[in-house]
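Chemist: Got a predicted structure here, sequence first:
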Amino acid sequence: MRFTTISSIETDHRSDAKLYVMFHGYGNDETEMIRMLGAIDPDADYMSVRGPIRREGQGGNAWYDSGSDDNAAIRDRCSAVGDDIVDMLDATAMHDRPVVSIGFSQGGYLAYRLLAEHPDVFDAAVLLSPSFHDGADDDGDGDEEIEESLVVEQITDQPSRVFLGYGALDTRVPAEQQEAIGRSLARFADVDAHVYPDMGHDVCEQEFADVRHFLAL
């Protein structure tokens, strides 16, 4: 799988300085997350990744087909992308630093999968209005059937830390998806959840301030 990335890494940064790995939303590209990080931690090191699916004739990129209702296929694709991202991080010799994944919308779901499947790589995750596809499938299975591949059975005394933010006016991510990701995260993570009354499927200054507090910046 081929990825286009923009990286900004200061060689003089301390070995304990955070490295952000970032994933944009549907129809956007890697510059979206760079702008967001500029409002959160502007001098930080980062790697911002472009989704491998090009929206021909529409512009922008995606991580998976947003029109698909095949949750299993979406999960499998995100798992495959995540495995390649982890291999790429390992190859850069950056894996000894604290790594935080940040994703918006589709990218938020990808960041969730990365944290759940690779808890040894990511120290924390910031999920901004994430979609969610670990819920009910066409066969009627619900949250009880969430994949055993998740880190649920690898819980340690120090669960992963996750920031989860949604807008109360978000109509892009259904309420049932928002509730389901909260339930799933509660099984293996320490979740700092926020809802912003006047925000839709977007981000806002208060959310950025809350993320900074979450990251102890």
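Modeler: Everything's here; your move. Numbering: from 1, shown residues only.
Chemist: Please make it C-alpha for all contacts and neighbour counts, starting now.
Modeler: OK.
Chemist: now what about stretch 124-141, what contacts it?
Modeler: Contact with stretch 124-141 is made by 70-72, 74-75, 99-109, 111-112, 115, 142-143, 146-147, 160-167, 173, 177-178, 180-181, 201-203, 211, as judged by CA atoms under 8 Å, 6 or more residues apart in numbering.
Chemist: Revised request: answer the last question for stretch 186-196.
Modeler: Stretch 186-196 has contacts (CA under 8 Å, 6+ apart) with 116, 151-152, 155, 159-168, 185, 207, 214.
Chemist: Just the ones in strands from the contacts of stretch 124-141, please.
Modeler: Using DSSP state E, the subset of those located in strands is 99-104, 160-167.
Chemist: What are the boundaries of the helices in the protein?
Modeler: Ranges of helices in the chain, per DSSP state H, are 30-38, 71-91, 106-117, 175-186, 205-214.
Chemist: Run the angle between the last one and helix 30-38 for me.
Modeler: Relative orientation of helix 205-214 and helix 30-38, computed by axes from the mean of the first three to the mean of the last three CA atoms, to 10 degrees: 70 degrees.
Chemist: mind listing what's buried in helix 205-214?
Modeler: Buried residues in helix 205-214, counted by 16 or more other CA atoms under 10 Å: 207-208, 210-211.
Chemist: In TSV, list the helices of the chain along with distance to Thr4.
Modeler: Supplementary listing: the helices of the chain in TSV, determined by distance: least, CA to CA, whole Å:
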stretch	distance to Thr4
helix 30-38	8
helix 71-91	11
helix 106-117	15
helix 175-186	28
helix 205-214	26
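Chemist: hey, which of those helices is tucked in deepest?
Modeler: Per-stretch averages of neighbours, counted by mean count of other CA atoms under 10 Å, single out helix 106-117 among the helices of the chain, with a mean of 26.
Chemist: let's bring in a second model and compare:
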Amino acid sequence: MNDYTSRHTILSLFVVTFIMMMFTSPAQAQKKDAKPKVEQPKEVWNHIKQERFGRYRVHIPKGAAAGKTYPLVMLLHGNGNAPELMLRLAHDLKLDSFVVVCPEAPYVKITETIQTKEERYTAMADAIGLPDSLLPVAITTSADWYFNVLLDAQRTLPVNMDIKPILIGFSQGGFYAQVLLTRHPDTFRKVVTVSASMYTAGLVVEKLPDVASSDVEILMAHARLDPVVPFQTGELLHASFDAAKVKHTFIPFDGGHWPTPEVIDVIGKWLK
């Protein structure tokens, strides 16, 4: 091959390559250069039961004498509250002669805690994204925690074991008070619920027949204008207790979610 032919061949190859580049779209070029997509693994939460430490507030009667024991009362706070709220209620109820315990609900409501700069707790595991399918198990877990608080108080505090304890619950705490009542019907002397919420997964209504034969005294109070837990919830519970022939006192009152001073006075006298 002479120099002319060689130069002609090289020139022809250059022209062909240039024409191919001209007729190749940017999209085609990118497609050729693009690396195959690697599908990223999905990140999800899995939930399992956990054993850990919790805590509860304790109030011992002032001037408690060594060796003397006192009746026990446990108060359960509502969703987004903390034990301090129930300690104030115990003070308003004049429970000065009782050993008072107020457990923290097991889950921290992180967003509300940050926003209010105050600790906010709940006994419902939706605070950590637990699916509804596990709600019955989650309710049992929280109820067991509350019951363990009661047992620990009886074991470690100056509690009179000859007198059954009293249980008081507000809002979500009222629901859990009813869960404990129906699962341990012979444990308590008196049970008070104020503005109690209701979750069917707790099986409260289904277990009411177990309470009918016990000697526990029950008082339920619910405001007609409750903006958080509708009054109809209180009426439904009242009707369910009646249908199961569970003796109880139902107090409808005018007010909001928190009990009025008049209702607190009525409850205080009823407890005595």
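Modeler: Now that the structure is in, tell me what you want to look at. What you see is a predicted model, and the numbers here were worked out from it, not measured in a lab.
Chemist: so which of the helices of structure 1 comes closest to Thr11 of structure 1?
Modeler: helix 71-91 (16.1 Å; CA to CA).
Chemist: which helices and strands does that closest one pack with?
Modeler: Using 3 or more CA pairs under 8 Å, 6 or more residues apart in numbering; DSSP states H and E as the contact test, the elements touching helix 71-91 of structure 1 are helix 106-117.
Chemist: so how far does the helix it packs on sit from its counterpart in structure 2?
Modeler: When structure 2 is overlaid, helix 106-117 of structure 1 sits 0.6 Å from its aligned residues on average, using mean CA distance after the TM-score superposition for structure 1.
Chemist: what range in structure 2 matches that helix?
Modeler: Aligned by TM-score structural alignment, helix 106-117 of structure 1 falls on residues 172-183 of structure 2.
Chemist: Arg88 of structure 2 matches what in structure 1?
Modeler: Here Arg88 of structure 2 is matched to Arg35 in structure 1, going by TM-score structural alignment.
Chemist: try Ile10 of structure 2
Modeler: Under the alignment by TM-score structural alignment, Ile10 of structure 2 pairs with no residue in structure 1.
Chemist: same deal with Gly268 of structure 2?
Modeler: By TM-score structural alignment, Gly268 of structure 2 lines up with Arg212.
Chemist: again, but for Val194 of structure 2
Modeler: Under the alignment (TM-score structural alignment), Val194 of structure 2 pairs with Leu128 of structure 1.
Chemist: Contacts only, for the residue nearest to that match when sequence neighbours are not counted.
Modeler: In space, and not counting its chain neighbours, Leu128 of structure 1 is closest to Phe104: 4.7 Å by CA to CA, 6 or more residues apart in numbering. By CA under 8 Å, 6+ apart, Phe104 of structure 1 lies in contact with 23-25, 33, 127-130.
Chemist: gap between Phe104 of structure 1 and Met47 of structure 1?
Modeler: Using CA to CA, to the nearest Å, we find Phe104 of structure 1 at a distance of 15 Å from Met47 of structure 1.
Chemist: just so I know, which of the helices of structure 1 lies nearest Met1 of structure 1?
Modeler: Among the helices of structure 1, the nearest to Met1 of structure 1 by CA to CA is helix 71-91 (7.4 Å).
Chemist: got the angle for that closest one vs strand 99-104?
Modeler: Using the same axes, to 10 degrees: helix 71-91 of structure 1 against strand 99-104 is 140 degrees.
Chemist: How far away from the center of its chain is helix 71-91 of structure 1?
Modeler: In terms of CA atoms, centre = their mean, to the nearest Å, the centre of helix 71-91 of structure 1 is set 12 Å apart from its chain centre.
Chemist: Next: stretch 54-64 of structure 1.
Modeler: 18 Å.
Chemist: For stretch 28-47 of structure 2, grab the matching residue range in structure 1.
Modeler: Residues of structure 1 matching stretch 28-47 of structure 2: none, counting by TM-score structural alignment.
Chemist: and the residue nearest the centre of structure 1, what does it touch?
Modeler: Centroid check for structure 1 by CA atoms, centre = their mean gives Ala111 as the closest residue, at 2.3 Å. Taking CA under 8 Å, 6+ apart, we find Ala111 of structure 1 in contact with 23, 101-103, 125-127.
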